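Asker: Quick one, fold the following:
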Amino acid sequence: MKKRKVILIAVLIFVLFLVLPLIFNKKGPRHFTTPSLSDIDYSEVFFTNDTDNLKLAGMLMIPKGDGPFPTVVIIQGSGPSFRDNGWNLAIVKYLQDNGIAVLIPDKRGSEKSEGEWIGASFDELANDAIAGTEFIKSQDQFEYSYIGIVGMSQGGWIAPVAENKSADVSFIASLSGATVNAYEQLLHEEIHNISKYTYPFIAKMIAPITTNRLQKMEYLSSYADFDPIPYLKKVDVPVHFAFGEGDKYIPVRACIERLEEYGLNDFKTSVYPNGGHALIDIESSTVSKKCMNDLVTFIKGIEN
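Answerer: Okay, here's the model as predicted:
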């Protein structure tokens, strides 16, 4: 009887050990205030990626006043794209309100763009961005001064690929885009995902296994071996990296150290306190105004 009691107590302690992370890691969603699509002054546009023979669509935001305007082509993050994505809208509205024109293409296979994003290589997605720059050059709705690329999240990986292929890109800005390779990025993300349900030291033991399996999935396999450094080393235009402290999707410190390791010290890097992946300012519950001001200053400071 005494032995059974000891076993029962041991089992209860073990169960409590397993359950504690679920209790203390439980956090509510972070409140994030963003504009809606109805708050954005835009026109729907259509253009063609001639390289891959795809018809693409998107939204063009032109600032008020007379041009010429600095112009950015947005490369969106992983997965499909949606025009009402709040993070995208918060950023493009700030740019438009501060005298910067923006083209945000629908990702291939999303909204009104042809094609399929699943299985698309970064080279192919870069071609879509280049098609956007070609559209800006040919359109007659406004006069532009120069064109750059703003890569958001995964788009930060694709931006240097596009720059390497086009002489029309005058700058790159990467918002929460990684500089580590695909495995390191996914491993970091997996550790944080698993840590919601167990202890960090256990998550670090499990994550390499799940990461290897994830890399074999169709939507990840096309870039499972990607490393941005070879492309970044070929970039010959100004580059600005914006990171959010505490990002659960990319290892911020490792990203900065990797730039330093490869001597890419001319690139501007900024880390915003408690910003996370969405670069949120906790007090205002929206995209960090400091981050956006820095982005605007960087874009307008480009000399052509």
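Asker: Please count neighbours and contacts with C-alpha atoms only from this point.
Answerer: Fine.
Asker: Now tell me what touches the longest helix seen in the chain from outside.
Answerer: As assigned by DSSP state H, the longest helix anywhere in the chain is helix 2-24. Residues outside helix 2-24 that contact it (C-alpha atoms under 8 Å, 6 or more residues apart in numbering): 196-199.
Asker: check contacts around the closest residue to residue 274 other than its chain neighbours.
Answerer: What sits nearest to residue 274 in space, not counting adjacent residues and going by C-alpha to C-alpha, 6 or more residues apart in numbering, is residue 245, at 4.8 Å. Going by C-alpha under 8 Å, 6+ apart, residue 245 touches 252, 271-277.
Asker: Repeat the analysis, applying 7 Å as the threshold.
Answerer: Counting by C-alpha atoms under 7 Å, 6 or more residues apart in numbering, residue 245 touches 271-276.
Asker: How far off centre is the helix or strand containing residue 220?
Answerer: Following DSSP states H and E, one finds residue 220 within helix 218-221. Chain-centre distance of helix 218-221: 17 Å, with C-alpha atoms, centre = their mean, to the nearest Å.
Asker: Let's compare: structure for the following, please.
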Amino acid sequence: MKTINKLTFFKNSISIKQFCRNFILILFLFNTINQVFAIPPNFTTKNIKFLSEEDSLAGTIFKPDHPTAAVVIIHGSGQEKRMTEFATLLAENGIAVFTYDKRGVGESGGTYAGPEVGTNNVDAQNLNLLSLDASAAVNVLSKNLSNNKIAIGLIGGSQAGWIIPLAAEKNKKVKFMAIFSGALITVKEQLRFQFYTNGNTNFWDTHTEEDARKHTMTDPDKYEFIDTNPTDTLSKLSIPGLWIYGGKDIQVPVNLSIENLNALKSKGKHYEYKLFPALGHNTAFSKDEEPMKDVIKWTKNIKIPKSK
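Answerer: All right, here's what the predicted structure looks like:
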């Protein structure tokens, strides 16, 4: 009986040792396979600190091996850090990117302005300041591109629709702009529309374009500040631009914005737009990938008009 128990113990010991050896071998093979089949990123990243209006801002440059275009990402209205996922997507598609923490956010100095901290972030002074940050970021990206023939543009959504034209007017290095859900009306008009829709996702099921437009143009303003009209700036620019809109947007009056865009196009401006009737304000990162694909394709194939 004792002999049988010893033999059984000996066999069990061999089985455990064999299992451990096999397990270690499997782990080794698994790690080896991962290393063989892992695809390294086709871009490099570089953290950068730069000055804008005497404040130190921080961001990251994403540089593909052979970029076809380059962009600086401009923030919306919130307290936004550098947009690394967006930058990665663009870089994977051969577009060099500079994305930075908004002033007063993350590693960037300066003071953030916005309703979260009890201040107005849409008055002309703050929009102009943010456009100066964008212009400084363009200079940083330009210096870090090995090929000076690569066109640099600005890309962003929502509030960026006011900031991008201001930055493009300030910096002649900006050769194009791509804007998701940017209002082509004054800031005050946009706020009237937004207050009227009041976050109601079913707004367009119960309201007409005529009704919404009436309130956008005539409702009393809740706040007083120096206004910004993007069409004033866009009428001075000669660079191409692409706007992406969602037909169910309840933050931006899309039809009114498109009318103003068409008026600029009729004057010879190189402006385009694409409307996605089923989408809302978040056209960039909705479940529908087509808006982003369209912008990436347009950016990679941008034709820069020759300066007159």
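Asker: Show me what counts as buried in stretch 269-279 of the second structure.
Answerer: Judged by neighbour count using 16 or more other C-alpha atoms under 10 Å, the buried positions of stretch 269-279 of the second structure are 269-271, 275, 279.
Asker: And for stretch 81-96 of the second structure?
Answerer: 81-84, 87-88, 90-96.
Asker: Repeat that for stretch 177-197 of the first structure.
Answerer: 177-192, 194-197.
Asker: ok, which stretches of the second structure are helices?
Answerer: Listed in chain order, the helices of the second structure (DSSP H) span 2-37, 84-92, 124-143, 160-170, 187-197, 203-206, 209-218, 230-234, 254-265, 290-300.
Asker: Now do the second one: distance to the chain's middle.
Answerer: Its chain's C-alpha centre and that of helix 84-92 of the second structure lie 9 Å apart, by C-alpha atoms, centre = their mean.
Asker: Mean deviation, that helix versus the first structure?
Answerer: Once fitted to the first structure, helix 84-92 of the second structure is off its aligned match by 3.0 Å on average (mean C-alpha distance after the TM-score superposition for the first structure).
Asker: Could you check the angle that helix makes with helix 290-300?
Answerer: 50 degrees (axes from the mean of the first three to the mean of the last three C-alpha atoms, to 10 degrees).
Asker: Over to the first one?
Answerer: Going by the same axes, to 10 degrees, helix 2-37 of the second structure is angled at 50 degrees with respect to helix 290-300.
Asker: Relative to the whole chain's centre, how far out is helix 2-37 of the second structure?
Answerer: Centre to centre, stretch against its chain (C-alpha atoms, centre = their mean), the figure for helix 2-37 of the second structure is 51 Å.
Asker: ditto for the third one
Answerer: The gap between where helix 124-143 of the second structure is centred and where its chain is centred comes out at 15 Å by C-alpha atoms, centre = their mean.
Asker: And for the fourth one?
Answerer: Relative to the centre of its chain, helix 160-170 of the second structure is centred 14 Å away, using C-alpha atoms, centre = their mean.
Asker: Where in the first structure does that helix fall?
Answerer: Aligned by TM-score structural alignment, helix 160-170 of the second structure falls on residues 155-165 of the first structure.
Asker: That stretch vs the second structure - mean distance after superposition?
Answerer: Compared with the second structure after fitting, stretch 155-165 of the first structure deviates on average by 0.9 Å (mean C-alpha distance after the TM-score superposition for the first structure).
Asker: sorry, back to before: closest to residue 58 of the second structure out of the buried residues of stretch 81-96 of the second structure?
Answerer: residue 82 (8.5 Å; C-alpha to C-alpha).
Asker: The closest one and residue 292 of the second structure, how far apart?
Answerer: Look at residue 82 of the second structure and residue 292 of the second structure: by C-alpha to C-alpha, to the nearest Å, they are 18 Å apart.
Asker: got it, and residue 220 of the second structure?
Answerer: Distance of residue 220 of the second structure to residue 292 of the second structure, computed by C-alpha to C-alpha: 36 Å.
Asker: ok, these two, which is more surrounded?
Answerer: Neighbour totals were compared for residue 220 of the second structure and residue 292, and residue 292 leads with 18 against 11 (other C-alpha atoms under 10 Å).
Asker: which one is the more buried one nearest to, not counting chain neighbours?
Answerer: That would be residue 284: by C-alpha to C-alpha, 6+ apart, it lies 5.8 Å from residue 292 of the second structure.
Asker: What residues does the one you found make contact with?
Answerer: Shown in contact with residue 284 of the second structure (C-alpha under 7 Å, 6+ apart): 180, 291-292.
Asker: Check residue 145 of the first structure too.
Answerer: 68-70.
Asker: possible to save those as JSON lines with neighbour count and distance to residue 234 of the first structure?
Answerer: Formatted as JSON lines, the contacts of residue 145 of the first structure follow (neighbours: other C-alpha atoms under 10 Å; distance: C-alpha to C-alpha, whole Å):
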{"residue": "68", "neighbour count": "14", "distance to residue 234 of the first structure": "29"}
{"residue": "69", "neighbour count": "22", "distance to residue 234 of the first structure": "27"}
{"residue": "70", "neighbour count": "23", "distance to residue 234 of the first structure": "23"}
